[in-house]
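K.L.:
need a structure here:
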Amino acid sequence: MSTDYQRSRVLLGARLRELRTEAGLTVREFAAGCGWAPSKVSKLENGKQTATSTDLDMWAVRVGHPEYAVELRGRLAGLESTYRSWRRQLAGGHRAVQDALGAQHERTTTFRGFSAAVVPGVFQTPEYARSVLSRYAELHGVTRDVEAGVASRMRRQEGLYRSGRRYRVLVAEAALHTRICSRAVLADQLDRLMSVNGLTTVELGIIPLTAEVRIATGDDFWIHDDRLVIAETWHTEMWLDSADDVALYGKVWAGLANGSVTGRAAHGVIARARAAIGF
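P.N.:
Down below sits the predicted model:
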């Protein structure tokens, strides 16, 4: 069993435990209501056993929220997939998607990321994150659970203030101007981006529109240490862990970084975008 699969199973179990405790049920009470042995409940909650769709449907009914079955089945469907359909993932809600990313975040010391059209999630304000998640939810016809997704995304930002972490992030200048939110929200977001540019854990590179680049910008991606790449397309999120794939994305990142500006120069590009908003 892969480590990623097991970690995802543990996350599913933690969600099951959360729902049971919120319903005010002990393990024995819950098991009795389902006709299960208490040991089965414990194994599912601790990630020692993989739930079936029937188990998850029963769980949702037992905690008094049958509608949660969709979320739980979505989490189950995403356990092993390398190519993870956004529609299928979001069927489980935004929180499930963000929690899975958060689990990888906790395992990673050095991040190399690239974002072409929006400010990366790890730097987003809550209002900006809400706008981004809402727009993509509308695209895929799944608009529930946005607030839970925003909260989970905000928790990941705690890593910015932990010693030993390193965020090497590239952002295309176009992302500083993308009006995926209101002007006021974008202004606050750019203020936030300028502030994180000064953190000791962050190396922020901005790729100016006029930069000479070794490779054209493409889809957003994150390299987690040298073990995993998470890349996004319109319809799919790809989790790639082969040595060849990780090496390829490392070359792409280095090529993009060659055309970026950092430090005061990056701050200047962000400040000009901020001034253009007019607030």
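K.L.:
Please count neighbours and contacts with C-alpha atoms only from this point.
P.N.:
OK.
K.L.:
Now Val202: closest residue in space that isn't a chain neighbour?
P.N.:
Beyond its immediate neighbours in the sequence, the residue positioned closest to Val202 (C-alpha to C-alpha, 6 or more residues apart in numbering) is Tyr167, lying 4.8 Å away.
K.L.:
what packs against the helix or strand hosting the one you found?
P.N.:
With the criterion set as DSSP states H and E, the secondary-structure element containing Tyr167 is strand 166-172. Contact here means 3 or more C-alpha pairs under 8 Å, 6 or more residues apart in numbering; DSSP states H and E; on that basis strand 166-172 packs against strand 110-115, strand 202-207.
K.L.:
how about this one, so we can line them up?
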Amino acid sequence: MSTDYQQARAALGLRLRELRGSCPGGRLTGTQLAERLGWTQSKVSKLENGRQTATAEDLRAWAEATGQPETYDELHARLNGFESHIRSWRRQLASGHRPVQDTWNALVAETSIIHGWENSMVSGMLQTADYARHVFIRYAELQKSARDTEDAVRARMKRQEWLYQPGKKFHIIMWEAALRALICPPSVLAAQLDRLAGVVGMDTVRLGIVPFGAPLKIPPADGFWIFDERLAITEDWHAELWLDDADSIGTYMRVWETLRESAVFGADAQRVINEAHRALG
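P.N.:
Presented below is the predicted three-dimensional model:
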């Protein structure tokens, strides 16, 4: 992920350097351009060397300062090309978690079948409001983002209405660790486990649990979601990765199918959930 992203950012930086060198009034040094823009020279250097991601405003200012405002559309298209696939948390959470939830709500609304894998926490589509609240608080602290916890919780709960629509299918597999991770008080986790037990048997939900003792063909790595086999989304600590090419989606579907072979369903899944509940004491 980071390699493709970095290569795209470096290519944009090279183009910015070309514009600085082809100013109609003559080539500008990095220091001269920084003075013209009111920036530090280090910012110009970082953008040109692909060590910082430009904003749309940065690109417009660059195009105008180098006397080539007509190049802005090209620069912005380059930015959109890799930002549409790599969505940094810094940018996404600038206004809080609610906008991110709204984006996901719109995506889910136009989807009929979702395949998901969670290795460390309960899937957002099945979270209780209290559990979701603690998740958002933890992430806001980590990312130092705006606090809009209650709005984010309401948006996530709104998305779960999709589970009660005829014709929808949610195929979700979770590692047993997701049932036991105390990212919230034990009482909240207990209620969350009750919620999970309650969705076993729903006609729109196929819930599988990979027990700790199950043999694994591949490591239970990062969580991901596949929407109608047209889009796959996974995430890291710094960004979400949105993949819409057939090869990548096919890879994630093979991963999902491989993990499914280690999962238990129905009464067996219920038993694993109950064991995790009892372990809370």
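K.L.:
sorry, back to before: would you turn the helices and strands packed on strand 166-172 of structure 1 into JSON lines with mean neighbour count and distance to Ile230 of structure 1?
P.N.:
Converted to JSON lines, those look like this (neighbours: other C-alpha atoms under 10 Å; distance: least, C-alpha to C-alpha, whole Å):
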{"stretch": "strand 110-115", "mean neighbour count": "22", "distance to Ile230 of structure 1": "9"}
{"stretch": "strand 202-207", "mean neighbour count": "23", "distance to Ile230 of structure 1": "19"}
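K.L.:
now for Asp151 of structure 2: what does it line up with in structure 1?
P.N.:
Residue correspondence, TM-score structural alignment: Asp151 of structure 2 in this structure matches Ala148 in structure 1.
K.L.:
ok so that match is a helix residue?
P.N.:
Yes - counting by DSSP: H, G, I helix; E, B strand; the rest coil, Ala148 of structure 1 is part of a helix.
K.L.:
what sits against the residue nearest to it when sequence neighbours are not counted?
P.N.:
Counting by C-alpha to C-alpha, 6+ apart, Arg95 is the residue found nearest to Ala148 of structure 1 once chain neighbours are left out, at 5.2 Å. For Arg95 of structure 1, the contacting residues are Asp145, Val146, Ala148, Gly149, Val150, Ser152, by C-alpha atoms under 8 Å, 6 or more residues apart in numbering.
K.L.:
corresponding residue for Arg95 of structure 1 in structure 2?
P.N.:
Arg95 of structure 1 maps onto Arg98 in structure 2, with residues paired by TM-score structural alignment.
K.L.:
ok, now Tyr128 of structure 1?
P.N.:
Structural correspondence for Tyr128 of structure 1 with respect to structure 2 (TM-score structural alignment): Tyr131.
K.L.:
In three-state terms, label the residue lying closest to that match once chain neighbours are set aside for me.
P.N.:
For Tyr131 of structure 2, ignoring the flanking residues on the chain, the nearest one in space by C-alpha to C-alpha, 6+ apart is Val188 at 6.1 Å. Going by three-state DSSP, the secondary structure assigned to Val188 of structure 2 is helix.
K.L.:
I'd like to know how many residues surround Thr3 of structure 2.
P.N.:
Here the count is done by other C-alpha atoms under 10 Å, and Thr3 of structure 2 has 8 residues near it.
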